[in-house]
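>>> coords please:
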Amino acid sequence: MSKVFVIHENSIWVEPLRTAFAELKTPYEEWFLDQGVLNLRAPPPEGVFYNRMSASSHTRDHRYAAEYTGAVLAWLERHGRTIVNDSRALRLEISKVAQYEALAAFGIRTPDTIAVVGKDNIAEAAKELGYPLILKHNRGGKGLGVRLFLSSAALDEHLTSPEFEDPVDGITLVQRYIQAPEPFITRLEFIGGRFVYAVRVDTSQGFELCPADACQVDAVAIGSAACPAVAPSEKFRIVEGYENPLIPTYEKFLAANGIGIAGIEVIADQDGRIYTYDVNTNTNYNPDAEARAGLFGMLTIAKHLDHLLKETRTARAA
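The predicted model follows:
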């Protein structure tokens, strides 16, 4: 019997989806892609494949999980399987450079960015861009590695300190800092390629913005001041009646890049200009914010996948 296959490398993040599948009685199976063997001579099983591989997988000691997932997706695509967040989506998940170039193709504004390979080249790139600026990893996730610098002296001190982190793919992004009039960003959630809701995220305590409970616990463990668990109770708040003229463009962008489920993070500067700075194809949701609003992302995802599964069964029976 065909089923939904969930591709991931973090079991905790899948717990809400398991609950939703149980409620809908949707048959599913999890593929934990950290290590394994992929037999390219055999066809994949029938079903719907939901790719939740994360750019931050290497931070959980799953160094080659994304690369392994890329191989599995190529195999699935060759056999014509139905995939939610395909290999094009994975490419954008693990490379912000790829994200920004794909967004630019749709006329979507991103912060001015210079990609740098080699720590010795960062200072020169920063001089060209100007201050204030932030450093971030091209392949990061959860805001890991993000640092704000107001001067060249502060940057030079960081680059020679043990605090500097080498990106896993060797690419550091030097990016113009967008000064918002208030300390928050907005994350737009899309399921089935369509806008579902927007959540306002308080950034006053830092850059780790993942809304999942698991991220909150992890941040406490490492003593992060940015942890949502110790932040104000309104750190995550779903915005009622949210409007953004870019939503139709975002939906076209997602469709063109094989992305069915994603969170897109945006920030507005003091003049009201909107900048899109991150696309998360492994999206998570904040349960407290959803409970207050009566909206449930994982249940909506489960319903979407269940619908796709029924469609594939009908197509095979025809």
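>>> every contact and neighbour count from this point should use C-alpha atoms.
Noted.
>>> Ala98: neighbour count?
As a burial measure, Ala98 scores 15 neighbours (other CA atoms under 10 Å).
>>> part of a helix, is it?
Yes. Under DSSP: H, G, I helix; E, B strand; the rest coil, Ala98 sits within a helix.
>>> for it, list the residues it contacts.
Ala98 is in contact with Arg91, Leu92, counting by CA atoms under 8 Å, 6 or more residues apart in numbering.
>>> cool, Ala66 as well?
The contact partners of Ala66, by CA under 8 Å, 6+ apart, come to Met53, Ser54, Ala55, Ser57, Leu90, Ile94.
>>> among those, which two are most distant?
Comparing all pairs in the contacts of Ala66 by CA to CA, the longest separation belongs to Ser57 and Leu90, at 12.3 Å.
>>> who has more neighbours, the two?
Higher neighbour count among Ser57 and Leu90: Leu90, with 26 against 21, using other CA under 10 Å.
>>> just confirm the more buried one contacts Met53, I think it does.
Yes. Leu90 is within contact range of Met53, at 7.4 Å (criterion: CA atoms under 8 Å).
>>> the residue lying closest to Ile274 once chain neighbours are set aside: neighbouring residues, count only.
Nearest residue to Ile274, sequence neighbours excluded (CA to CA, 6 or more residues apart in numbering): Ala268, at 4.4 Å. Close neighbours of Ala268, defined as other CA under 10 Å, add up to 18.
>>> repeat for Leu246
12.
>>> end to end on stretch 151-164, go ahead and measure it.
16 Å (CA to CA, to the nearest Å).
>>> next, format the contacts of Ala66 as TSV and append distance to Tyr64 and secondary structure.
Shown next, in TSV, are the contacts of Ala66 (distance: CA to CA, whole Å; DSSP: H, G, I helix; E, B strand; the rest coil):
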residue	distance to Tyr64	secondary structure
Met53	11	coil
Ser54	11	coil
Ala55	11	coil
Ser57	8	helix
Leu90	13	helix
Ile94	12	coil
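>>> one more, for comparison:
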Amino acid sequence: MSAKVYIIHENEEWTEPLKVHLEKLGVPFEDWFLHEGSLDLTTVPPEGVFYNRMSASSHTRGHRYAPEYTAAVLSWLESHGRLVLNDRRALALEVSKVAQYNALRQHGITTPKTIAAVGKDPLIEAADNFDGPFITKHNRAGKGLGVQLFQSKDALKQYVESDDFEESIDGITLLQDYIESPDSSITRCEFVGGEFLYAVRVDTSEGFELCPADVCQVGDSFCPTTEKPKFEIIKDFDHPILKNYESFLKANGITFAGIECIENKNGELFTYDVNTNTNYNPDAERVSNLSGMREIAKTLEHALAQVQL
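Modelled structure (predicted):
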């Protein structure tokens, strides 16, 4: 069997744009939808390039154990020396913001003050460590899961003890300093092949769910359906933090990612999210004549050619 690209994922909608570009380039590929299945550890994997696009938010689509199954598959692939792009280290960061923040800080990247809590009482008590507004978020998240803004411990207590409280799928809820942007925006830096591709300004004035994909969940307010674009590619973006980001990606087996950051009124930059299952906003890309998925497809084409040597 000849080598090909294998796409590991759990969401057809997010993967379809990549398949279109692979087909245009004539790159042979196979779709591995890892919602469930079985893995015979005595077998040998096929030859090829394995692109891991597993998402931390898979449980919101009914795929609760897809990341765990993917971790097993990636371990099997790597034990046989197969080329995995966004490897096991990348997956471990995808499903844990605690792991993300610890890894980011090792590369001189500032993250917001964050406390991880398990259990309702410890979560409420953790609010004593914040002097101003703070937010909650899920440790295993994506799509802004669990993000709520609070002005006080009492407000948090009321929420946590109510029926509206939504627990993280892994039981770990984060409390984090609320970083207020002067212009209600965040910046998302996209990396392909471990190198900076472009940055997007995202309008956050209507909430926290920052889904850049064309196909979004019902109710998402961040899809490009209003006159004012929510996503806008920043022309000639440059910042010293990009070198730190690239160093972080290389050290953690991440080939493709979107990294989100925010500046406060004092111009201090805080990095708060790494998305190894990155998606792109088609309207913003169309305006700037750029395509993240096209660049990913070209990177996969090159990697496959190297494997076939």
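>>> what's the residue nearest to Ile274 of structure 1 aligned with over in structure 2?
Taking TM-score structural alignment, the alignment pairs Ala268 of structure 1 with Glu263 from structure 2.
>>> in this structure that match contacts Phe270, no?
Yes. Glu263 of structure 2 is within contact range of Phe270, at 6.3 Å (criterion: CA under 8 Å).
>>> from Leu18 of structure 2, how far out is Phe270 of structure 2?
30 Å.
>>> what sits against the residue mapped onto Cys223 of structure 2 from structure 1?
Superposed on structure 1 with TM-score structural alignment, Cys223 of structure 2 falls opposite Pro228. Counting by CA under 8 Å, 6+ apart, Pro228 of structure 1 makes contact with Leu209, Pro211, Gln216, Lys235.
>>> cool, Arg81 of structure 1 as well?
Arg81 of structure 1 neighbours (CA under 8 Å, 6+ apart): Glu46, Gly47, Val48, Phe49.
>>> got it, and Leu149 of structure 2?
Leu149 of structure 2 neighbours (CA under 8 Å, 6+ apart): Pro133, Phe134, Ile135, Thr136, Tyr178.
>>> the fourth one reaches Leu174, doesn't it?
The one in question is Thr136 of structure 2. Yes. Contact criterion CA under 8 Å: Thr136 of structure 2 and Leu174 qualify, at 5.4 Å.
>>> okay, stretch 88-106 of structure 2 sits on what stretch of structure 1?
Mapped onto structure 1 using TM-score structural alignment, stretch 88-106 of structure 2 spans residues 87-105.
>>> buried residues in the longest helix seen in structure 1?
The longest helix of structure 1 (DSSP state H) is helix 297-317. The neighbour-count check on helix 297-317 of structure 1 (16 or more other CA atoms under 10 Å) flags 297-303, 305-306, 308-309, 312-313 as buried.
>>> other SSEs contacting that helix?
Under the contact criterion of 3 or more CA pairs under 8 Å, 6 or more residues apart in numbering; DSSP states H and E, helix 297-317 of structure 1 touches strand 3-8, helix 11-24, strand 47-51, strand 184-191.
>>> one more time with 6 Å, if that's ok
Packing contacts for helix 297-317 of structure 1, counted by 3 or more CA pairs under 6 Å, 6 or more residues apart in numbering; DSSP states H and E, involve helix 11-24.
>>> tell me how far the helix it packs on lies from the chain's centre.
Averaging C-alpha positions (CA atoms, centre = their mean, to the nearest Å) puts helix 11-24 of structure 1 19 Å from its chain's average.
>>> and if you look at stretch 238-250 of structure 1?
So, by CA atoms, centre = their mean, the centroid of stretch 238-250 of structure 1 is 18 Å from its chain's centroid.
>>> just stretch 63-79 of structure 2 next, same as before
On CA atoms, centre = their mean, the centre of stretch 63-79 of structure 2 falls 17 Å from the chain's centre.
>>> would you mark the buried spots in it?
Applying a neighbour-count criterion of 16+ other CA under 10 Å, one finds 63-64, 66-71, 73-77 buried in stretch 63-79 of structure 2.
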